[in-house]
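**Student:** Structural data only, the sequence is not supplied:
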């Protein structure tokens, strides 16, 4: 009987780890985490290193429309949180590609890397080239919105349509707040805990209301803080934060050539470095109810969909309100 109970506990622990419904320590490569789709790895050499990017290539379930969507995740996320979006797009006839950028998810966490949005866009294009994909619809959320913008600017011939879901970088943070060195940022990253991540997300993503379905995405991030690999994860998080802060895309929105859809949860108040800004400036940062309209005016041939009372994660917080304008736009 004791043996059977022990086996049951092991099995339960195994599947809890894979589903991320419970919090467990996670290594830097998320080797114990099973994504909702089969993961492939694109290996390549960059900056003198052998690297690999995890990605999924999900084919249409039926009635293929010949179009491909590329999904770019935010800084605190990975391929996994696109699960519902990928399934919906697949059912609409799209082929869907989603990748963990270098430094994120199951992809390589280098000890040294010169991060830039141009480099990440180039890395992502190398996956598409290996798959012989030459036309793409790009969806980027949060940091992925900055990357998607850079991708569209760098490869306009490939980018048919651009969708920005609550992207960060709608304002230039470095003119609003003070710079924090990489060393100082790294020390801050090392202090992250389950509680600090939950408190941040609850305040800025979910209007101080936590729901059980959010645990899955929190656990994927917070599980790293419990593992001995966390210093290298934190180091890469630090380098990508510096990239976000020092490489604005806001001044180049006017140069976008493709039709662009902005999906903006207006309750979002995400702003990088707000805590270092003068008090009179802090309350003026991250006002997505205003930034969405401002960005819409800056991007030629753009459409703005504002989702009232939705925060930084529309596709998690209110999927039905997110997916309809997305699919309507892509099917035009």
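**Tutor:** Everything's here; your move. Everything numeric here is computed off the predicted structure, so don't read it as measured data. Numbering: from 1, shown residues only.

**Student:** going forward, measure contacts and count neighbours with C-alpha atoms only.
**Tutor:** OK.

**Student:** which parts of stretch 101-114 are buried?
**Tutor:** 101-110, 113 (16 or more other C-alpha atoms under 10 Å).

**Student:** the helices in the chain, which residues?
**Tutor:** Along the chain, counting by DSSP state H, helices occupy 2-19, 83-91, 117-130, 143-154, 182-190, 194-204, 215-222, 230-246, 279-282, 288-298, 314-317, 319-331.

**Student:** which outside residues touch the fifth one?
**Tutor:** Counting by C-alpha atoms under 8 Å, 6 or more residues apart in numbering, helix 182-190 makes contact with 230-231, 234-235, 237-239, 242, all of which sit outside it.

**Student:** which of the residues in that helix are buried?
**Tutor:** Residues 185-186, 189-190 are the ones in helix 182-190 that count as buried (16+ other C-alpha under 10 Å).

**Student:** Now do the same contact list for residue 85.
**Tutor:** 315, 323.

**Student:** same for the longest strand belonging to the chain, what does it pack against?
**Tutor:** Ordering each strand of the chain by length in residues (DSSP state E) puts strand 49-58 first. Applying 3 or more C-alpha pairs under 8 Å, 6 or more residues apart in numbering; DSSP states H and E, one finds that strand 49-58 contacts strand 40-46, strand 95-99.

**Student:** ok, how many other residues are close to the spatially closest residue to residue 166 that is not a sequence neighbour?
**Tutor:** Leaving aside its chain neighbours, residue 166 sits nearest to residue 264 (5.0 Å; criterion: C-alpha to C-alpha, 6 or more residues apart in numbering). Neighbours of residue 264 under the rule other C-alpha atoms under 10 Å: 27.

**Student:** again with residue 265
**Tutor:** 27.

**Student:** Go ahead and confirm it touches residue 316.
**Tutor:** No. Judged on C-alpha atoms under 8 Å, residue 265 makes no contact with residue 316 at a distance of 11.3 Å.

**Student:** picking that back up, using TSV, lay out the helices of the chain together with distance to residue 76.
**Tutor:** Shown next, in TSV, are these (distance: least, C-alpha to C-alpha, whole Å):
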stretch	distance to residue 76
helix 2-19	18
helix 83-91	16
helix 117-130	16
helix 143-154	9
helix 182-190	12
helix 194-204	10
helix 215-222	7
helix 230-246	9
helix 279-282	22
helix 288-298	19
helix 314-317	13
helix 319-331	19
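
**Student:** next, the one to line up against it:
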């Protein structure tokens, strides 16, 4: 790269970031002013002494093949980021159900809630019961991979196949990371803004290589920070961090009964609590090129597909390399 090119990047990159930030939309905490790619429905939940609404997309194609697949989103996302995945699956005849978990997306953000993967799995099962779906494949990404694992363990007769896409929780973070109270995570969330959210995704997800297709997933989080009620979103985010940290599923992989596919972007280095440990420990965390193989060995009847030089979001960063093994596995 020439000196002139470096100067141009140095001058115009901050201007581009500023322009993107200035165009940022103030999003309602229920995302009522953000349109999902497919029709959104809601189920009423009466749990933990409160009435909550859980959003979901139920996309049933005209060429329905009597097979279903449940898509479970990650912590920094919602059901909308499955847009291209839903399109590809429905074209092949699959009925797709993509919920927003409580605390995420268009679903309720309770001021107080005891988060557990068991509770989230039970909420998700309530949607399937409402739709009359008794069998489904279950695909979980990132935090959704931990939830998908818990769902498969709780409902083995419902889970025909299990797909884990770069799931977090392939290691027990609390073994090496010091515990922090929920208030600590909450204060961290309150500090977030457009710049810090994009910086995290750029470095953690995309190896410092940005594509404009990634903007939407930054804007959804950053738009919330502009809302006067952002504290509610931040508090729910803090509660789910504590859930992830204190409720590992890694010790129960051996109990999974469903045929399982691991889709692993090997460049991924995601791990909870990295800033809280020393450099030597940090270097050993989130090594997905090792964790994928170790996890395959733990899960009976598991298949591993490794996607080289792809990070935490294969279905966003390299869709073809993600969807083809998924479709082959679902056949």
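**Tutor:** Looks like it arrived, so ask away. All figures in this text were calculated on a predicted structure; none of them were measured in a lab.

**Student:** related to what we said a few turns ago, ok, so of the buried residues of stretch 101-114 of structure 1, who is nearest residue 325 of structure 1?
**Tutor:** Set against residue 325 of structure 1, the nearest of those by C-alpha to C-alpha is residue 101 (26.0 Å).

**Student:** List the residues that contact that closest one.
**Tutor:** Contact analysis of residue 101 of structure 1 by C-alpha under 8 Å, 6+ apart lists 53-54, 107, 120, 124.

**Student:** 10 Å instead, please
**Tutor:** 52-55, 72-75, 78-79, 107-109, 120-121, 123-124, 144 (C-alpha atoms under 10 Å, 6 or more residues apart in numbering).

**Student:** Just the buried ones from those?
**Tutor:** For the contacts of residue 101 of structure 1, a burial check counting by 16+ other C-alpha under 10 Å picks out 52-55, 72-75, 78-79, 107-109, 120-121, 123-124, 144.

**Student:** for stretch 210-227 of structure 1, how far is the first residue from the last?
**Tutor:** End-to-end distance of stretch 210-227 of structure 1 (C-alpha to C-alpha, to the nearest Å): 25 Å.

**Student:** tell me which residues of that stretch are tucked away?
**Tutor:** Buried residues in stretch 210-227 of structure 1, counted by 16+ other C-alpha under 10 Å: 214-226.

**Student:** could these go into CSV alongside distance to residue 201 of structure 1?
**Tutor:** Putting the buried residues of stretch 210-227 of structure 1 into CSV (distance: C-alpha to C-alpha, whole Å) gives the following:
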residue, distance to residue 201 of structure 1
214, 9
215, 11
216, 13
217, 10
218, 8
219, 12
220, 13
221, 11
222, 11
223, 15
224, 16
225, 16
226, 18
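
**Student:** Surely the residue nearest to residue 166 of structure 1 and residue 325 touch.
**Tutor:** No. Counting by C-alpha atoms under 10 Å, residue 264 of structure 1 stays clear of residue 325, with 11.2 Å between them.

**Student:** joint contacts of these two?
**Tutor:** Here residue 264 of structure 1 and residue 325 have 304-305 as joint contacts, going by C-alpha under 10 Å, 6+ apart.

**Student:** how about residue 155 of structure 2, what does it touch?
**Tutor:** 121-122, 125, 135, 149, 257-258.

**Student:** brain fart, residue 100 of structure 1
**Tutor:** 41, 52-56, 71-74, 77-80, 106-108, 124.

**Student:** Highest neighbour count among the contacts of residue 155 of structure 2?
**Tutor:** residue 149 (29 neighbours).

**Student:** Roughly how far does that residue sit from residue 251 of structure 2?
**Tutor:** Separation of residue 149 of structure 2 from residue 251 of structure 2 (C-alpha to C-alpha) stands at 11 Å.

**Student:** Neighbours of residue 178 of structure 2, how many?
**Tutor:** Neighbour count for residue 178 of structure 2, taken as other C-alpha under 10 Å: 10.

**Student:** next one: residue 312 of structure 2
**Tutor:** Around residue 312 of structure 2 there are 26 residues (other C-alpha under 10 Å).

**Student:** Could I get the contacting residues of it?
**Tutor:** Residue 312 of structure 2 touches 141-142, 165-168, 201, 204-207, 264-270, 288, counting by C-alpha under 10 Å, 6+ apart.

**Student:** List the ones among those residues that fall in strands.
**Tutor:** Per DSSP E, these map to strands at 141-142, 165-167, 264-265.

**Student:** Enumerate every residue touching the residue nearest to the spatial centre of structure 2.
**Tutor:** Residue closest to the mean C-alpha point of structure 2, counted by C-alpha atoms, centre = their mean, is residue 74 at 1.0 Å. Contacts for residue 74 of structure 2 were tallied using C-alpha under 10 Å, 6+ apart; they are 81, 100-101, 104, 140-147, 165-168, 313.

**Student:** Could you check how far it is from residue 164 of structure 2?
**Tutor:** For residue 74 of structure 2, the distance to residue 164 of structure 2 equals 11 Å [C-alpha to C-alpha].

**Student:** list the residues that contact both of the two?
**Tutor:** Jointly contacting residue 74 of structure 2 and residue 164 under the rule C-alpha under 10 Å, 6+ apart are 140-142, 144-147.

**Student:** May I see the helices and strands packed on strand 49-58 of structure 1 organised as JSON lines, with distance to residue 160 of structure 1 and mean neighbour count added?
**Tutor:** Formatted as JSON lines, those follow (distance: least, C-alpha to C-alpha, whole Å; neighbours: other C-alpha atoms under 10 Å):
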{"stretch": "strand 40-46", "distance to residue 160 of structure 1": "24", "mean neighbour count": "14"}
{"stretch": "strand 95-99", "distance to residue 160 of structure 1": "14", "mean neighbour count": "23"}
